[in-house]
Every structure is written in C-alpha cells, then in structure tokens.
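# Got a sequence here, can you build the structure:
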Amino acid sequence: MRTIPMTPIALVTGIEGFTGPYMARELEQQGYRVHGLRRSGESCDTVTAVDLLDAEGLSTVLGRVKPDVIVHLAGISNVAHHDVSAIYQSNVVGTRNLLDAAARLSRAPSSVLVASSAHVYGPSSHALLTEQSPMAPFNDYAVSKVAAEYVTRLYADRLPIMVTRPFNYIGIGQALSFFVAKVVDHALRGERVLRLGNLDVERDFTDVRDLVHCYALLTGQPRAGEVVNICSGRSVSLRSVIGLVEELSGMTFEIHSDNQFVRDNEVNRLAGSNAHLLALTGGYAFRPLRETIQWMLEGR
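Next comes the predicted model:
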C-alpha cells in the first residue's frame, strides 16, 4: 500500500499581528498547513488562543498541534511601548516558554525561526551592519530582543533554531504608530498636517511580503545556530520617504515637529548588509520602496 505523504504543519505565533497573516499565506503557498497562536479570544481549528506566558497551556497546545516548523513572531514590537515590564515578559519569558515547550515534544520541529530585531545593534555607523557587528542595545525593546537571542542559545543543542534580525519593514495593515504607515494614512485621508519627530534619520525599509518570503525560504532550509539580517541593503532618509509619498499621492504635507514623537536614544542610521541572507537563499531581489508605497496607497 502506498503511503500518502502528510502535509507538514507550520506553527506561527502572533498570527493576528501585522506580520502573521502575511506569514501564514506565504507558508500555505509553500505547502504547509498553518496553525496560529493568538494571545486571547476564541480558538478554532486553525488558531488557538493561548498566552505565551502560560507555560503549561502552551506545552499542551504544541503537544496537540505537533508542528514540523515554528515561526515565532509574537511579542511587543513597538520601540516606544510604555509598559517596560510587558516588553520583557512578552519578548523574553514568552520566547523561553515557547522554546521550552518545543524542546519537550516527542518529535522536535525541523526548523524554529525566532524573529529578533536589527535594533539589537544600536546606533549604526556609515558601514552596513553585518551579523558579526557588536550588539549595543540602548532601549528596553532592543535589550529584550538581545535577551531573547541569548535565550535561544539555551536550547541550541535541542532545537534547530535560526534567529532573524529584520530591519524596518512596512506594508498594508501596519499600525499607524509606525512612521511610513502614519504618513501613508495621512495621504489616504487627505490630511495635510503631519506631526512627526526627528526626520534626520535613515532606515532600511523592506516590504512585508519580501520579509515573509525570506522567512519561508530560511525555514525550508534550516541551519541551526544561524543569525540572519533581513534587509534590502539600502537605507533612505525619512524626509525622502515623505517626498516619495507626496509624489505618488499628489499630496503636499505641512510638517510640524512634535516633541512627543521624538524618542530618547534615537538611532540615527540603521542600515544592514544582506550578503549572508543572499548567500543562504541563493539570492533574492527586494521590491523597490516606491513599489511598496504605491501598493500601500492603493490599499490592496
């Protein structure tokens, strides 16, 4: 009798966040059956409500789902989040509970991808940051991500964990507390007055659809212990992003500086090298920023 191959199962934490739905669609296109975790609400066949701080409940869920791969996206992603305790609980303790539950499975997943952040590097120089650049966090969000990375090392001998360090990424559905989403939203609503913080900074912006595709590529060829930047390799100033939105939307903004949007310990330039990513994936062409912003303005 011929054995029918089973569809592999991918577990995605943070399934209802900004990145989660894009990640789920990408993995489904790659042939996975996706099961998501969310913090609260109702559970169903494809999504389970469980708090990552509930270690026992999390272990029960993983034992039932039996994931072949895990993509860990859940956590607090806003650098300016007001509740410091929640940042550490979610990003550090939640990650440890997930990895501990995965390590206790009778059959370990073939790949565990843990999303960290490029903010672990701290302020950047004019050189592109590589995975070997020193970590120099100087806000609580970044410190929590460094700690989470060290937590992954506790399980390195039991789980094939890959850590990704995404730089800034954008797309439809991102919270309006993020810079590009806020500017695009103003353009869509015809609101000319923009209240912003420091615009004399540079960021490497990538499209969320490119991000999740890179995640899927990396999940499909696990390399335990790897740390990988996810970025385009190009940085742009925030002022130039505003100019691009103005050009594509036909809007002309009236910009007001507002101290409430100026962060302490602002990173002036966050720009990375994607050479390691391209080597692992065999090359990947990131969408131009113009294309992504046009997509966001079209809203589809």
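# contacts, neighbours, all on C-alpha from now
Will do.
# mind listing the strands for this protein?
Shown for the chain, the strands assigned by DSSP state E span residues 9-13, 33-38, 47-49, 69-72, 111-115, 161-166, 169-170, 193-196, 202-203, 206-207, 227-230, 236-237, 254-257, 269-270.
# And the last one, how far out from the chain middle?
Distance of strand 269-270 from the chain centroid (Cα atoms, centre = their mean, to the nearest Å) equals 17 Å.
# what does the fifth one give?
Centroid separation for strand 111-115 versus its chain: 11 Å, with Cα atoms, centre = their mean.
# Please name every helix or strand in contact with that strand.
Under the contact definition 3 or more Cα pairs under 8 Å, 6 or more residues apart in numbering; DSSP states H and E, strand 111-115 sits against strand 69-72, strand 161-166, helix 208-220.
# What angle do strand 161-166 and that strand make with each other?
30 degrees (axes from the mean of the first three to the mean of the last three Cα atoms, to 10 degrees).
# Tell me which residues are up against strand 111-115.
With Cα atoms under 8 Å, 6 or more residues apart in numbering as the test, strand 111-115 has contacts from 68-73, 159-166, 215, 219-220, 222, 224.
# if we can go back for a sec, now the strands of the chain as TSV including mean neighbour count?
Formatted as TSV, the strands of the chain follow (neighbours: other Cα atoms under 10 Å):
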stretch	mean neighbour count
strand 9-13	25
strand 33-38	22
strand 47-49	19
strand 69-72	24
strand 111-115	25
strand 161-166	23
strand 169-170	22
strand 193-196	16
strand 202-203	20
strand 206-207	24
strand 227-230	25
strand 236-237	16
strand 254-257	12
strand 269-270	24
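# Of all those, which one is nearest Val61?
strand 47-49 (7.7 Å; Cα to Cα).
# Find out how far that closest one is from the centre of the chain, if you would.
Computed by Cα atoms, centre = their mean, the chain-centroid distance of strand 47-49 equals 20 Å.
# same deal with stretch 151-158?
In terms of Cα atoms, centre = their mean, the centre of stretch 151-158 is found 20 Å from the chain centre.
# just stretch 260-269 next, same as before
With Cα atoms, centre = their mean as the basis, the mean position of stretch 260-269 lies at 20 Å from the chain mean.
# Equivalent analysis for stretch 200-210, please.
Here stretch 200-210 is found 12 Å from its chain centre; the criterion is Cα atoms, centre = their mean.
# this one next, for a side-by-side:
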Amino acid sequence: MRVLITGITGPVGSFLADYLLTLPNLEIHALKRWRSDPRPIEHLQGKVTFHEGDIEDAFAMATLLRRVLPDRIFHLAAQSYPSASWDAPVTTLRANTEGTLNILEAVRVAVPQARVHIACTSAQYGIVNPADVPIKESHPLRPGSPYGVSKAAAEMLSLQYHQSYGLHVVVTRSFNHVGPRQGDRCSIQTFCQQMAAIEAGQSEPVMHVGNLEPQRDFSHFSDVARALWLLLEKAPAGEVYNLCSGVATRIGDIVELVRRFGRVPIEVRLDPSRLRPVDEPILQGDNSKLRQATGWEPQIGMEQIVQEVLDFWRERYGIL
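You can find the predicted model right below:
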C-alpha cells in the first residue's frame, strides 16, 4: 500500500511517518517544500521517499499524484498558526483553502479510489459558550480568525468532493497538538523554549507570556498519529471527527508545570505583544465520535508532554 503525507516537515507529519514505519507493507511518500526546515525529518532519510513541491501549485499536485498513485493520503500541509493568520490572511487562505482544493482535484483526476484525510481545526468553532463544552461536531462554526475561516472553507470543499464525486474523504477538526519537533509559536513551545534558554544562561530569568486564562485541549503527536491511521482504516467517509484528548488545561497551569520541571527559578511577566485580537476562553473537544468509530484512546498526558518538550529545547540549547 502506498501512503502520501503532505506537510511532512511539520511535527504531525513526521510523527505520523514514524508510526507508519512500524506497520507492515507500507510504502511511504511525502511532500515537502524546498524552503522548509529539514531537521524534523532527518531521521526519515532513506526510509521515506520525499518529493518537493507546494500545495499552492495545482500543476505540481496533479503531477505528484499521477506519479505516486497513493492508496492513502494524509493532507497535513497548511499555514497552521492562528496568530500568523492575522498578519498574513491572504497567504493563509491560499495555503489552506486553495491548497486543499488542489489536493482534492488531483485526487479526483488521478486516484479517485484513494482514501483521503483532510486536517482541519477546532479554531473553526470560534468562541464557545462554556455551557456548550465539551464541543461536539454538531456545534455551529463561528471561526474567530482568518485561519479558522480558511479551514472551515477547506472542510466544506472536502465534504463537497465526497458528495459530488464520491471521494473517500475523512475530515478531522484537530484541537491543539503538541510535542517535540514543533515550531516556537505554540504556547507550550514558547514557555519551554524560554525556560531552556534561561537554563542555558542565554536569557534573563523572566518568562514572557500572553493571556494565561484560556483553556485548551492538547494531544501528543504520537496519539494523533495513531488516530489518523485508524480514521482512514475504520471510520466512515464523508464525516467530521474531533481529534482531541477531551481534557482542557488552563494555559497558566502549563506555565506552572514548566516552572516546576525547570531547573532554575524564574519570574513570569505579561507581554502585551503576545495577546491576540480574539482569544477563545475555552476549547475542549468531545472525542466520543472518534472513539466509537476507531477504538482510539489518548495515552500521553500533560506532564509527559511538558517534560518531552522541555527536553527537546534543552537539546537544542545543548544542555540536555
């Protein structure tokens, strides 16, 4: 069986490749951009067949799918940071909406029998009344950022291609995914990076933070990878599934975990530049639909996540 992963240099992509390499009889192909950081996939060299290209290039996507003829496709490539979408809304829409359309159209023409996963986001829900938490897939979509809007459009296109052309498409609304190999825009990453820099003596003992009151639902990349494979193998097509742990953690409590696992005392200081125009007070998902369809359960909790991410940044700073 041939598997294609877009967005392989992202952490979900590399962890998914790691998981797929443990399964028998899979030939793994992956799409990467020439300008992406190669460090997250260095360990995959010689194990995965890499193809260069950009999802915004429709011709390149059509050519890629005709060449690989994959049986399973995990479309993870995206502009995946809500905060960045405020500064680059057009780029976000092109990558996330038009890029997804390019993939779907290439599938329709080249491999209409393939099973396709499309990664969307909990940011599509927008601001949710605490009375409506945990959030079910039936909850109305009211995205509060250009990123959320771009993914809502990508989801609708995906479901339309299932309805109109019969493509086997499964959509996930992913809540926060986290672990090693991630960039420094995610809140947990920024906290752990700052702590590692302080421990390495490269920064004053002050952690700069934004709003600490929001609550978010975090899943480790390893748990996410297992869920994605099970979804394409077991879940009905044409459906949307929340991909989440089902547990909401206050951002300020994560800061306290980083302080507890840190090696030096620090001060926590509010940085106004880290505040967003809109910040949903709570995003906690109901994952019962995913569990029922696949039998999946998350296995890694917040304490292990923080410890792994801290060690990841300590290694970067040479102090592990």
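# Any chance of the helices and strands packed on strand 111-115 of the first structure in TSV with distance to Met135 of the first structure as columns?
Shown next, in TSV, are these (distance: least, Cα to Cα, whole Å):
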stretch	distance to Met135 of the first structure
strand 69-72	21
strand 161-166	11
helix 208-220	22
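# Which of the ones you listed sits closest to Gly233 of the first structure?
Ranking those by proximity to Gly233 of the first structure (Cα to Cα) places strand 161-166 first, at 11.5 Å.
# Check whether Ala227 of the second structure really touches Trp296, as I assumed.
Yes: between Ala227 of the second structure and Trp296 there is a contact under Cα atoms under 8 Å: 6.2 Å.
# if you count what's nearby, which of the two comes out ahead?
Counted by other Cα atoms under 10 Å, Ala227 of the second structure and Trp296 do not tie: Ala227 has more neighbours, with 23 against 18.
# Which residue in the first structure aligns with Glu303 of the second structure?
Taking TM-score structural alignment, the alignment pairs Glu303 of the second structure with Arg290 from the first structure.
# Its match and Leu244 touch, don't they?
Yes: in this structure Arg290 of the first structure lies within contact range of Leu244 using Cα under 8 Å: 7.1 Å.
# State the distance from the match of Glu303 of the second structure to Leu98 of the first structure.
37 Å (Cα to Cα, to the nearest Å).
# Neighbour count: the two, which is higher?
Set Arg290 of the first structure next to Leu98 and count neighbours by other Cα under 10 Å: Leu98 wins out with 20 against 14.
# Give me the aligned partner of the more buried one over in the second structure.
Under the alignment (TM-score structural alignment), Leu98 of the first structure maps onto Ile103.
# contacting residues for Leu244 of the first structure?
For Leu244 of the first structure, the contact set (Cα under 8 Å, 6+ apart) comprises Arg290.
# Ignore what I typed, I meant Leu196 of the first structure.
Leu196 of the first structure neighbours (Cα under 8 Å, 6+ apart): 255-258, 261-262.
# Please repeat the previous calculation with a cut-off of 7 Å.
When contacts are counted by Cα atoms under 7 Å, 6 or more residues apart in numbering, Leu196 of the first structure touches 256-258, 261.
# Which two among those residues are spaced furthest apart?
Farthest pair in those (Cα to Cα) is His256 and Phe261. Separation: 10.7 Å.
# buried stuff in stretch 243-260 of the first structure?
Residues of stretch 243-260 of the first structure classed as buried: 244-246, 249, 251-253 (neighbour count, 16 or more other Cα atoms under 10 Å).
# gap between the two ends of it?
OK, stretch 243-260 of the first structure end separation, Cα to Cα: 23 Å.
# And stretch 236-244 of the second structure, by the same measure?
Start-to-end, stretch 236-244 of the second structure (Cα to Cα) is 18 Å.
# how about it, aligned to which bit of the first structure?
Residues 223-231 of the first structure are where stretch 236-244 of the second structure lands, counting by TM-score structural alignment.
# I'd like the distance from the matching stretch to the chain centre, please.
Computed by Cα atoms, centre = their mean, the chain-centroid distance of stretch 223-231 of the first structure equals 13 Å.
# still on that earlier bit, residues contacting the match of Leu98 of the first structure?
Ile103 of the second structure touches Met61, counting by Cα under 7 Å, 6+ apart.
# pretty sure Ser145 of the second structure is touching Ser80, no?
No: judged on Cα atoms under 7 Å, Ser145 of the second structure makes no contact with Ser80 at a distance of 11.7 Å.
# how about the nearest residue to Arg274 of the second structure, chain neighbours excluded?
Nearest in space to Arg274 of the second structure, with sequence neighbours left out and distances taken as Cα to Cα, 6 or more residues apart in numbering, is Gly210 at 4.7 Å.
# that older thread, looking at the helices and strands packed on strand 111-115 of the first structure, which is closest to Gln174 of the first structure?
Across these, closest to Gln174 of the first structure is helix 208-220 (Cα to Cα), at 9.5 Å.
# And the closest one against the second structure, how far off on average?
Superposing on the second structure and averaging over aligned pairs (mean Cα distance after the TM-score superposition for the first structure), helix 208-220 of the first structure comes out at 1.1 Å.
# Contacts for that helix, please.
Residues from elsewhere that reach helix 208-220 of the first structure (Cα under 7 Å, 6+ apart): 19, 22-23, 26-27, 111, 113, 169-171, 230, 281, 286.
# Now render these as TSV, adding distance to Ile9 of the first structure.
TSV is the format used below for these (distance: Cα to Cα, whole Å):
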residue	distance to Ile9 of the first structure
Thr19	18
Tyr22	16
Met23	13
Glu26	13
Leu27	9
Ser111	11
Leu113	14
Tyr169	26
Ile170	27
Gly171	26
Ile230	24
Thr281	22
Phe286	27
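# the helices in the stretch 51-200 of the first structure, which residues?
Assigned by DSSP state H, counting those that start in this stretch, the stretch 51-200 of the first structure shows helices spanning 55-65, 84-88, 94-103, 140-153, 179-189.
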